[in-house]
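Asks: This is the structure alone, sequence omitted:
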């Protein structure tokens, strides 16, 4: 395997992904005076996929394939999220559920930073900041802005569905509290493995996800016991193959759902550049 050649091909995939991203913005800007939030969510997730591939590319160029495998975990999740929301029946609802969850997480984080509880006080002490600092005043303004957005009419159905899933799970599991993940709503899945099953990626999950999680959480340090040079290629084939595979799949799903006029062109490009071969 010519590693440099395969890394260059990954660079080609990034370029193609960025071309499609640019085309998306131009296409939707012409289609809408203001791009709807659900489409913005899909574009953002697609952009995250391309960023993940780019991150792997940079690390592999520097012979850091173990670190690259950590990013492939994020890539796998973002690919699943993108596949999950691009659903003919529930596209808008699932995308807005993702957006609402993003807002909710941001609000919770800001509330923690602004709080006078142990966490807030400890963080401000660590950062050598006072509650009266301008940066915290900006956080207060951000908090009010998020609250205002979350009260919008478009999120009513999202909140109702969230409560429906929550109450159902509490009854099913006989527990007093439950916090649904955004991808549990609108006929979604309880966890990443079940999401992978529903998206037809269970083999990839079973084979790769656990290993990547160990890489992320640094529970695999003993694998490198011994004297090894840090920036020396060991076996980058796995990182190259899965990144390329997940990237191609994500781009294919994205254009098939939004930009069908590009499908034939993309298929030809895949074959012209030998991406159909392992």
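Replies: Perfect, I can see it now. As the structure is a prediction and not an experimental result, all values here were calculated from the model.

Asks: drop to CA atoms for contacts and neighbour counts, all remaining ones
Replies: OK.

Asks: What segments of the stretch 101-250 of the chain are helices?
Replies: Applying DSSP state H, counting those that start in this stretch to the stretch 101-250 of the chain gives helices spanning 118-127, 134-150, 156-173, 192-198, 202-204, 210-216, 237-258.

Asks: I'd like those laid out as JSON lines, including mean neighbour count and distance to residue 264.
Replies: As requested, the helices of the stretch 101-250 of the chain are exported to JSON lines (neighbours: other C-alpha atoms under 10 Å; distance: least, C-alpha to C-alpha, whole Å):
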{"stretch": "helix 118-127", "mean neighbour count": "13", "distance to residue 264": "53"}
{"stretch": "helix 134-150", "mean neighbour count": "14", "distance to residue 264": "39"}
{"stretch": "helix 156-173", "mean neighbour count": "16", "distance to residue 264": "36"}
{"stretch": "helix 192-198", "mean neighbour count": "18", "distance to residue 264": "27"}
{"stretch": "helix 202-204", "mean neighbour count": "15", "distance to residue 264": "26"}
{"stretch": "helix 210-216", "mean neighbour count": "17", "distance to residue 264": "33"}
{"stretch": "helix 237-258", "mean neighbour count": "19", "distance to residue 264": "10"}
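
Asks: another structure for you, compare them:
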């Protein structure tokens, strides 16, 4: 292959300025998103719906904040796994907001409790701990595992799942899981979509699933690394080729869920949001246009 030099510096001053502008725009969306969390807290509708949306939005904003950091440094390829995960949070929030919000919020919470129960049982010396220990013994280097007695915690979780308001949803979870070798997705309960593709279809965003989410999987699973080898050699590490794509969807999804949540919890603040939006509109339109923000040599 010959001598190859891997470059990781962005020396173009104009490009550095553009990246900073894009990152700052996403930063402002993160900041506004935190005020949306405050709106939910200050205008409660239902404790289970509210709490579920708050934690989902909080994690969504954390991922968005991470995208901002990577965009500022020109690390668009490294941002792809994060923007892909952001899409899943986006779908979860939209699905809860779509209809039957109470049941769907409880389904999400039961899914969380079930996952916690599985994790505790896996390391429980009186449960799955022995099997887990045998699994770790197959590791290429020694891993010491003694396990813990999680009986009390597991009993408390079972009691919680069999109490109101979780009892009905827990029964539905067990019904859906019957005959399955893996746990169901929380959104599959009550005749919900069986997988994320069907979830995207149910929400009317299946094109985003097919054209973005599915294609981004190669970055997650490490199956398409040869795309970073071109006629000019190895692409530099901080190569912002996907920066416009990443920013387009980060900004778009955030814009959509912000409007949805404000409309539900404090519609009088829609005017304040649109004043905010006017401040980023020109940048957003440039990013989402078909005109490339950056031209790259082949």
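Replies: Nice, I can see it. Note that the coordinates shown come from a computational prediction; the quantities given were computed from them, not determined experimentally.

Asks: can you redo the helices of the stretch 101-250 of structure 1 as a markdown table with distance to residue 75 of structure 1?
Replies: Output for the helices of the stretch 101-250 of structure 1, formatted as a markdown table (distance: least, C-alpha to C-alpha, whole Å):
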| stretch | distance to residue 75 of structure 1 |
| --- | --- |
| helix 118-127 | 30 |
| helix 134-150 | 27 |
| helix 156-173 | 26 |
| helix 192-198 | 13 |
| helix 202-204 | 12 |
| helix 210-216 | 11 |
| helix 237-258 | 7 |
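
Asks: Tell me how far residue 122 of structure 2 lies from residue 133 of structure 2.
Replies: Using C-alpha to C-alpha, to the nearest Å, residue 122 of structure 2 is found at 9 Å from residue 133 of structure 2.

Asks: The residue sitting nearest the centre point of structure 1 is in what secondary structure piece?
Replies: In structure 1, the centroid-proximal residue (C-alpha atoms, centre = their mean) is residue 78; its distance is 3.1 Å. Assigned by DSSP states H and E, residue 78 of structure 1 belongs to helix 65-85.

Asks: Next, the mean deviation of that helix compared to structure 2.
Replies: Here helix 65-85 of structure 1, set against structure 2 after superposition, deviates by a mean of 0.8 Å using mean C-alpha distance after the TM-score superposition for structure 1.

Asks: counterpart of residue 215 of structure 1 in structure 2?
Replies: Residue pairing (TM-score structural alignment): residue 215 of structure 1 is matched to residue 219 of structure 2.

Asks: count of residues packed around the nearest residue to that match once chain neighbours are set aside?
Replies: Spatial nearest neighbour of residue 219 of structure 2, chain neighbours left out: residue 81 (6.8 Å); criterion: C-alpha to C-alpha, 6 or more residues apart in numbering. The number of residues packed near residue 81 of structure 2 is 18, by other C-alpha atoms under 10 Å.

Asks: ok, now which ones touch residue 81 of structure 2?
Replies: Residues in contact with residue 81 of structure 2 (C-alpha atoms under 8 Å, 6 or more residues apart in numbering) are 216, 219, 220.

Asks: As CSV, these with distance to residue 115 of structure 2 would be great.
Replies: As requested, the contacts of residue 81 of structure 2 are exported to CSV (distance: C-alpha to C-alpha, whole Å):
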residue, distance to residue 115 of structure 2
216, 26
219, 26
220, 22
